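Novice: Below are the sequence and a predicted model; questions follow.
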Amino acid sequence: MKVLILIYALSYLCNDVVGKIQQLIYYGDYAKIGKFPYTAHLGILCYMEKKKKIPWICGSSILNQALLLTAAHCLETCRSETEIVASVGHERIMKGGVSTGHSFVLHENYDDEVLNHDIALVRLKTHIRFSSNVSRVALSKKLRPFTNKDKALVAGWGISEKGSVSARLKYVPQYVWSQKLCIKLLDSMNPGTFCASSDDGYAAEGDSGSGLVIHGYLQIGLVSYKTTLYQSIIVYTNTGFYNKWIMKESKKLMCIK
């Protein structure tokens, strides 16, 4: 069974959280935003059918002043009028600079049953201002091979063990596995995905869409899901595999008035 790494919360304009939820980066260490300046927190008020509105949070990465990259399942049931607020530039969510969403697009072949093509773009209405704590991530132009020794970092905002919002950025190292080993352990893998894990912690609820980065600036994946077989193994959408889609859809999204 695949488990979406997304949490439901009350309004992203307050600090309350509904129900019992896990830390977003489970275990891991607290981080300064300067180490992850490309990271953006997404507060989403999803407008669904029959006037139903449900709020939740996701992670994302900054592509430029107007575009963010995230997971498709963060927005899969949301209508176009959905409200999105991005917080950037600070390790504490409520102290970050705020930009509001203009529009978004999911991969046209996204499949919510098997979480295939789990990738989406968000266009911002108010542009992000770059600084020492806010910058864009670099994307690989092609699918790169992985070994069992590749080390990367994933960052997200956390919830304390008591269930209250800490709203502080946390990070954890991830070791990317070869596709052969991923398939051996998980039985199957969607095209354009890979898996990674760590003994130090793992991405958990609320981290969907957060970028997996190597060398401090190069994004190789984004958090998609984990399986119930292995709690610490996270499946990532391979952003290098979707580079052409990202470039094409970014241009189209920026043309929407």
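Specialist: Yes, it's here.

Novice: C-alpha only now, for contacts and for neighbours.
Specialist: OK.

Novice: Spell out for me which residue occupies the centre of this protein.
Specialist: In the chain, the residue lying closest to the centroid (C-alpha atoms, centre = their mean) is residue 209, at 1.6 Å.

Novice: hang on, that residue packs against residue 62?
Specialist: No. Using C-alpha atoms under 8 Å as the test, residue 209 is too far from residue 62 to be in contact (11.3 Å).

Novice: what sits in contact with each of the two?
Specialist: residue 69 (C-alpha atoms under 8 Å, 6 or more residues apart in numbering).

Novice: got the buried residues for the longest helix seen in the chain?
Specialist: In the chain, assigned by DSSP state H, the helix with the most residues is helix 243-254. Buried positions in helix 243-254, judged by neighbour count with 16 or more other C-alpha atoms under 10 Å: 246, 249-250, 253.

Novice: also this one, for the comparison:
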Amino acid sequence: MASILFCFLGSLLLLQALEVRSKSMERIVNGKQAAEGQFPYIVFLRVLLNDSCLSCGGSIIANDWILTAAHCTQRAQRVIIYYGSIEIAKAQVVVEVQASSIIQHPKYDRTVLTNDISLIHSKWVDFNDRIQRIALPKPKQVGESFDAQWSLVAGWGSTFDYKLVAIPELLQWASLHITPKHWCKVAYPHITENDLCAGSPYRQSSCAGDSGGPLVLIKENIIVGVTSHGHGLGCRYGFPGVYIRVSKYLDWIRENSNVTS
């Protein structure tokens, strides 16, 4: 437990380094506890830096590829990937990779978190009922907004802003409504066409989800977003969160991983 807590301290240091408008997402607020096998495509990432570590989420998009956020991997020396359980300590498979296995988007900008997306090349992991991939959007969906559709996020982050004692032992999840871009721009003037926003009228954390974790469209069960950042005031005040729009990066994903769907 001490090593996990240390990783979250590292995450909070990253939060404080960003501008007040835009903080990395490190928690599910007002969420629900996941059941085993409910989110077989999500993995827990322990990102080891030179002198600390970060805790993030990631998504399985192939037997040997993980999709996550670039701000999770930007200074990584190694990454430990935990597959196949809602409880980190009971992971079915644990894989450790070196920095050479990380492919970060070349145009990632840490100041405003644009192009906040990375790939991690893992060893081959066999699928089962607890370990599965999540489908990518189809190429024809590149221009689709997904506005007003319902989605799911999940993660192991703190359940209250900045309170380490609230870190859950088990995976938490929430339902979020994808927010029209013009509403999102009110809270985040810096967002681009490569971002989307999602929030909840019930304050199930308008910036819910661990950094790097998936935003999954309920209707089609495809990953439409990678959890990037939330409002600087915190996750309990009704602001939507910002997610990297996966459909805009399909060519980049294919070119670097050969994953196409």
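Specialist: Looks like it came in fine. The shown structure was predicted, so the numbers you read here are calculated from the model rather than taken from an experiment.

Novice: Quick one: map the residue nearest to the centre of the first structure onto the second structure.
Specialist: Superposed on the second structure with TM-score structural alignment, residue 209 of the first structure falls opposite residue 212.

Novice: And stretch 147-163 of the second structure, end to end?
Specialist: 32 Å (C-alpha to C-alpha, to the nearest Å).

Novice: still on that earlier bit, farthest pair within the buried residues of helix 243-254 of the first structure?
Specialist: 246 and 253 (10.2 Å; C-alpha to C-alpha).

Novice: about what we covered before: tell me the SS of the match of residue 209 of the first structure?
Specialist: Here residue 212 of the second structure is recorded as coil under DSSP: H, G, I helix; E, B strand; the rest coil.

Novice: wait, what's in contact with residue 44 of the first structure?
Specialist: 12, 55-58, 82-85.

Novice: Which residue numbers in the second structure does stretch 236-246 of the first structure align to?
Specialist: Counting by TM-score structural alignment, stretch 236-246 of the first structure corresponds to 243-253 in the second structure.

Novice: Select only the buried ones of the contacts of residue 44 of the first structure in ChimeraX?
Specialist: Here is the ChimeraX command that selects the buried residues among these (16+ other C-alpha under 10 Å):
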select :12,55,56,57,58,82,83,84,85
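
Novice: which of the contacts of residue 44 of the first structure show up in the second structure as well?
Specialist: Using both residues aligned by TM-score structural alignment, their matches' C-alpha atoms under 8 Å, the second structure keeps these contacts from those: 55-58, 82-85.

Novice: now, among the residues you listed, which is nearest to residue 229 of the first structure?
Specialist: Nearest to residue 229 of the first structure among these is residue 58, at 23.2 Å by C-alpha to C-alpha.

Novice: Look up how far residue 96 of the first structure lies from that closest one.
Specialist: Taken as C-alpha to C-alpha, the span from residue 58 of the first structure to residue 96 of the first structure is 15 Å.

Novice: got it, and residue 82 of the first structure?
Specialist: From residue 82 of the first structure over to residue 96 of the first structure the distance is 21 Å, taken as C-alpha to C-alpha.

Novice: just residue 236 of the first structure next, same as before
Specialist: Noted for residue 236 of the first structure: a distance of 26 Å to residue 96 of the first structure, by C-alpha to C-alpha.

Novice: Among those two, which residue is more densely surrounded?
Specialist: It is residue 236, of residue 236 of the first structure and residue 96, that has more neighbours when counted by other C-alpha atoms under 10 Å, with 26 against 18.

Novice: Wait, a strand at that one?
Specialist: Yes. The assignment for residue 236 of the first structure by three-state DSSP puts it in a strand.

Novice: Quick one: residues contacting it.
Specialist: Counting by C-alpha under 8 Å, 6+ apart, residue 236 of the first structure touches 193-196, 221-225.

Novice: Same check on residue 24 of the first structure?
Specialist: 156-159, 203-207.

Novice: Map it across to the second structure for me.
Specialist: Under TM-score structural alignment, residue 24 of the first structure pairs with residue 27 in the second structure.

Novice: which non-adjacent residue is nearest that match?
Specialist: Excluding its sequence neighbours, the residue lying closest to residue 27 of the second structure (C-alpha to C-alpha, 6 or more residues apart in numbering) is residue 157, at 3.8 Å.

Novice: Near the one you found, how many other residues are there?
Specialist: Count around residue 157 of the second structure with other C-alpha under 10 Å applied: 29.

Novice: Make sure it is actually in contact with residue 167.
Specialist: Yes. Using C-alpha under 8 Å, residue 157 of the second structure is in contact with residue 167, at 5.8 Å.
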